[in-house]
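> sequence and predicted structure are below.
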Amino acid sequence: MIDLKLLRQDPDIVRASQVTRGDDPGLVDQVLDADARRRAALTDFENRRAEQKSLGKLVAAAQGEEKQELLARAKSLAEQVKALQADADAAETEATELARRIGNIVAEGVPAGGEDDFVVLRHEGTPREFDFRVRDHLELGEGLAAIDTERGAKVSGARFYYLTGVGARLELALLNAAVDKALAAGFTPVITPTLVKPEIMAGTGFLGAHADEIYRLEADDLYLVGTSEVALAGYHSGEIIDLSAGPKRYAGWSACYRREAGSYGKDTRGIIRVHQFHKVEAFSYTTVEDAAAEHQRILGWEEEMLALAELPYRVIDTAAGDLGSSAARKFDCEAWLPSQERYLELTSTSNCTTFQARRLGVRERTADGEVRPVATLNGTLATTRWIVAILENHQQADGSVRVPEGLRPYLGGLELLEPTGGASR
């Protein structure tokens, strides 16, 4: 949630952020109006309460007719106090609900516009030129007996799949490499819950415009996470944490679930856009002052993983209209996809500043004793989708796939994934 103090002091910053996102700037005035009504009702409440207390002393000392008049006055005041408290509570609820609809304040320098208005910061590596017919990842995966979407659909429906044999081993290799990278960078590995309470899901900002992409178990009032970011953001909810020794860093390994609502017809072939996958997510709690630097550090670790997988990629600065509500800035790394001759997002890292921490009550105590919200950041270190880029970029003419050197230790030294003549049957 945005800082209400900032909203009162400089509402134009929040309005400008809303405009940059393509959202309604009028929400700012609605929040300010509700907040003003709340404060006015509280002032009246406090005045009436003070009058009520003073009257109580007079009632105790009065007698006869005077006492009856004072008691009548006290009863009237009690009703007024109750009504003013209700007004203040209603205005506070309205202000909070409206404020939760306002996205995080977009960081300075973020490109304006929508999904297609990103800025390419740089390219790393050169897309390979092939002198043979390029196979896509599904054809390669079926030839290696690594991916089985037919049985996935038979058992679970569209956008589900099995990873078998070297496919399963390749995913585990990627995820274990990501954990090792995280350990070297000072992260604590965490196997996170994949079901969370509504207040945790809402606290991370995922129950806004994209709530229809989240699976909900109505009977239990729990949500399936689309990223371990959710569980990690809730890990220290309601706590005051110690950041005196630097950021608290966690690497969450979990299954992830997404309904992919609104994506019908997009990337339906293979395992690019699926309902279930695995991911290792970097998550940091740090100070507001360190957040931008930590964002660059997470991006650096993501790029080290892409280098380990020997993938050509580009880094983009995501436009404001394509940011999630909790992100103030987001960088994506997109790998080259030979079969479609386009770039495919493999990683993203977001600086959520204090947005999630305010909602979840995660604070720190500064050296001078001030208690204030922390900043939270997240970033992908590896996920199932990487298999798509690895198979396609490292394919050979005979349908085999060269294993990047950095992943070979995680595959028992295997250098080449060789076709089996088709998927296992």
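Ah, there it is. Numbering: from 1, shown residues only.

> when you work out contacts or count neighbours from here on, use the C-alpha atoms and nothing else.
Fine.

> and residue 72, what element?
Secondary-structure element containing residue 72, defined by DSSP states H and E: helix 64-99.

> scratch that, residue 123
Under the assignment given by DSSP H and E, the secondary-structure element containing residue 123 is strand 119-124.

> packing partners for that strand?
Of the remaining helices and strands, those touching strand 119-124 by 3 or more CA pairs under 8 Å, 6 or more residues apart in numbering; DSSP states H and E are strand 313-317.

> hmm, try it at 10 Å
Using 3 or more CA pairs under 10 Å, 6 or more residues apart in numbering; DSSP states H and E as the contact criterion, the neighbours of strand 119-124 among helices and strands are helix 291-308, strand 313-317, strand 329-337.

> the last one packs against which elements?
Pointing back at strand 329-337 there. Secondary-structure packing of strand 329-337 (3+ CA pairs under 10 Å, 6+ apart): strand 119-124, helix 291-308, strand 313-317, strand 342-351, strand 375-383, helix 386-393.

> can you do 7 Å?
Contacts of strand 329-337 with other secondary structure elements, assessed using 3 or more CA pairs under 7 Å, 6 or more residues apart in numbering; DSSP states H and E, are made with strand 313-317, strand 342-351, helix 386-393.

> enumerate every residue touching the residue most central in space within the chain.
When the chain is reduced to its mean C-alpha position, the closest residue under CA atoms, centre = their mean turns out to be residue 229, at 5.7 Å. Remark: with contacts taken as CA atoms under 7 Å, 6 or more residues apart in numbering, residue 229 is in contact with 281, 283, 378.

> could you measure from residue 226 over to residue 258?
According to CA to CA, to the nearest Å, residue 226 and residue 258 sit 5 Å apart.

> next: residue 96.
From residue 96 over to residue 258 the distance is 28 Å, taken as CA to CA.

> next one for the comparison:
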Amino acid sequence: MLDLKFIRDNLDLVKRSIKARGLVLDIDKLIYLDDKRKKIITKIGELNAKRNENSSRMRENPDEVLKISLIETGKILKKQLIDLEEELERVSVDFDLENKRVPNILSPDVPIGSSEEDNFEIKKVGVVPKFDFKPKDHLELGRDLDLLDFDRAREISGSKFYYLKNEAVFLEIALINFSLNKLREKGFDVFITPDVAREFIVDGIGFNPRGNESNIYKIEDTDKYLVGTSEITLGGYYYNKIIDLTLPIRMAGFSHCFRKEAGAYGQLSKGLYRVHQFSKVEMFCFCKAEESGVIHDEFLSIQEQIFTELEIPYRVLNICSFDLGSPAYKKYDIEAWMPGRDGKGSYGEVTSTSNCTDYQSRRLKIRYKDQDGQSKFAHMVNGTAIATTRVIISILENFQDQKGGVRIPKSLVKYTGFDYIPFKN
């Protein structure tokens, strides 16, 4: 969330951010509720002072007639206090709900747009493969190479689940090891995180859906959710802590990710591209305010290194205002070339990295001391290292050959133990 004083001092800036994101939010209502809340708190303080004064007079005055009058006054004051405290609770609930809905402000270089078509392409890297045969999509390859089984998964678990089989299992594990080793070499602390988080942590990270439907699964009769990303559990790691940020804290977390993906159907969402469960390695950093922009660019650079070493053609996008989640000040996406996508080949999202400034740390009460000993909220940056399912799509589709097999990128061979997946009759 944003600092309320900042909101008051920068109302026009905050309103422009809300409008640019395509959100409907009455910021003036938030200010009204805050003013009302403060007035009630002042009244409660005044009534408590009167109650204390009334109690003192009762103790000090032996006159029984006057004491009866003071007792009645005390009852009236108590009733007024109860009413005000109940009103304060109602107003505070409304205030908190409105306050949590306010998104982060936008970086000045975020493109203003109303759809993903307005995302700005920064660059393209790599050569899109040209085949002298009709390339297959990953579903055909998964069937012909005995790597994927959606039919049995549909019977066992429902739609948008899958079995990985044979070489695909080792390919997923190789991608995880490849990315974790790279991040460890770059000074990241490496974690396997819980796949479950409490509601206040999920809320603190700021997973606010645009509509009424959450994209993550709630565990029935608990205050817990299955995580949609280890950003949630890494981001919550220092909840309510004052941390040492002499150096930025870089973390890499492996987790399974669970998403409802409601309404996600059609050609562009088929197969492994949009599923209810997948594995992911996430990058996360806690840093000082003046460092988050540099760390954000560093995360993008690491993502580019990963896809360059995987030999996968990609493009980098600066994400427009409409496509940003509430916590993000700025976000980059990498989209990889997928020859089987949409029947003719196109780019599909494989990573994102977001600078969320202090938006999440205010909710989660994560602070650090600056050089003057002043307490400040940490800045938080996140980014995908590897989301295995979409990278598997890219590898299968880009490195298929005329024999019907698939070459493994050289950077992965030491992790897979094989350099080729042959066609199976």
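Perfect, I can see it now. All values derive from a computational prediction rather than experimental measurement.

> thinking again about what came up before, have a look at how far, on average, the strand holding residue 123 of the first structure is from the second structure.
Superposing on the second structure places strand 119-124 of the first structure at an average distance of 0.8 Å from its equivalents, by mean CA distance after the TM-score superposition for the first structure.

> ranges for the helices of the stretch 151-300 of the second structure?
Listed in chain order, the helices of the stretch 151-300 of the second structure (DSSP state H, counting those that start in this stretch) span residues 167-185, 199-205, 231-235, 292-309.

> residue 54 of the second structure is nearest to which of those helices?
Among these, the nearest to residue 54 of the second structure by CA to CA is helix 199-205 (41.0 Å).

> just checking, what packs against the closest one?
Using 3+ CA pairs under 7 Å, 6+ apart as the contact definition, the elements that helix 199-205 of the second structure packs against are helix 231-235, helix 359-364.

> a markdown table for the ones you listed, including distance to residue 398 of the second structure?
Below are these laid out as a markdown table (distance: least, CA to CA, whole Å):
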| stretch | distance to residue 398 of the second structure |
| --- | --- |
| helix 231-235 | 29 |
| helix 359-364 | 38 |
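
> deepest-packed of the helices and strands packed on strand 119-124 of the first structure, please.
For those, average neighbour numbers computed from mean count of other CA atoms under 10 Å are highest in strand 329-337, which has a mean of 25.

> in the second structure, what range does that strand match?
Using TM-score structural alignment, strand 329-337 of the first structure lines up with residues 330-338 of the second structure.

> now stretch 72-92 of the first structure: buried residues?
Along stretch 72-92 of the first structure, the positions that meet the burial threshold by neighbour count (16 or more other CA atoms under 10 Å) are 74, 77, 80, 81, 84, 85, 86, 87, 88, 90, 91, 92.

> what residues does the counterpart of residue 227 of the first structure in the second structure make contact with?
Matched to the second structure by TM-score structural alignment, residue 227 of the first structure sits across from residue 229. By CA under 7 Å, 6+ apart, the contact set of residue 229 of the second structure is residue 257.

> now with 8 Å, please.
With contacts defined as CA atoms under 8 Å, 6 or more residues apart in numbering, the neighbours of residue 229 of the second structure are 255, 256, 257, 258, 280, 282.

> got it, and residue 188 of the first structure?
182, 249, 250, 251.

> ok, average deviation of the match of strand 329-337 of the first structure from the first structure?
After superposition onto the first structure, stretch 330-338 of the second structure sits on average 0.7 Å from its aligned residues (mean CA distance after the TM-score superposition for the first structure).

> what's the answer for stretch 68-80 of the second structure, then?
When the first structure is overlaid, stretch 68-80 of the second structure sits 2.9 Å from its aligned residues on average, using mean CA distance after the TM-score superposition for the first structure.

> quick one: residues contacting residue 125 of the second structure.
For residue 125 of the second structure, the contact set (CA under 8 Å, 6+ apart) comprises 313, 314, 315.

> thinking again about what came up before, need the buried residues of stretch 72-92 of the first structure in a markdown table with distance to residue 128 of the first structure, can you?
Supplementary listing: the buried residues of stretch 72-92 of the first structure in a markdown table, determined by distance: CA to CA, whole Å:
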| residue | distance to residue 128 of the first structure |
| --- | --- |
| 74 | 84 |
| 77 | 80 |
| 80 | 76 |
| 81 | 74 |
| 84 | 70 |
| 85 | 68 |
| 86 | 67 |
| 87 | 66 |
| 88 | 64 |
| 90 | 61 |
| 91 | 60 |
| 92 | 58 |
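
> flag every buried residue along stretch 341-359 of the first structure.
Using 16+ other CA under 10 Å, the residues of stretch 341-359 of the first structure that count as buried are 343-359.

> repeat that for stretch 146-165 of the second structure.
By neighbour count on 16+ other CA under 10 Å, the buried set for stretch 146-165 of the second structure is 146, 147, 148, 149, 150, 153, 160, 161, 162, 164.

> which SS class is the first one?
It stands for residue 146 of the second structure. The local conformation at residue 146 of the second structure, judged by DSSP: H, G, I helix; E, B strand; the rest coil, is coil.

> tell me if I'm right that it and residue 164 touch.
No: assessed by CA atoms under 8 Å, residue 146 of the second structure is found out of contact with residue 164, at 9.0 Å.

> which of the contacts of residue 229 of the second structure fall within strands?
Among the contacts of residue 229 of the second structure, the members falling in strands (DSSP state E) are 255, 256, 257, 258, 280, 282.

> what is the burial count for the first one?
Right, the one you point to is residue 255 of the second structure. Neighbouring residues of residue 255 of the second structure were enumerated by other CA atoms under 10 Å; the total is 22.

> this completes my enquiry, with thanks.
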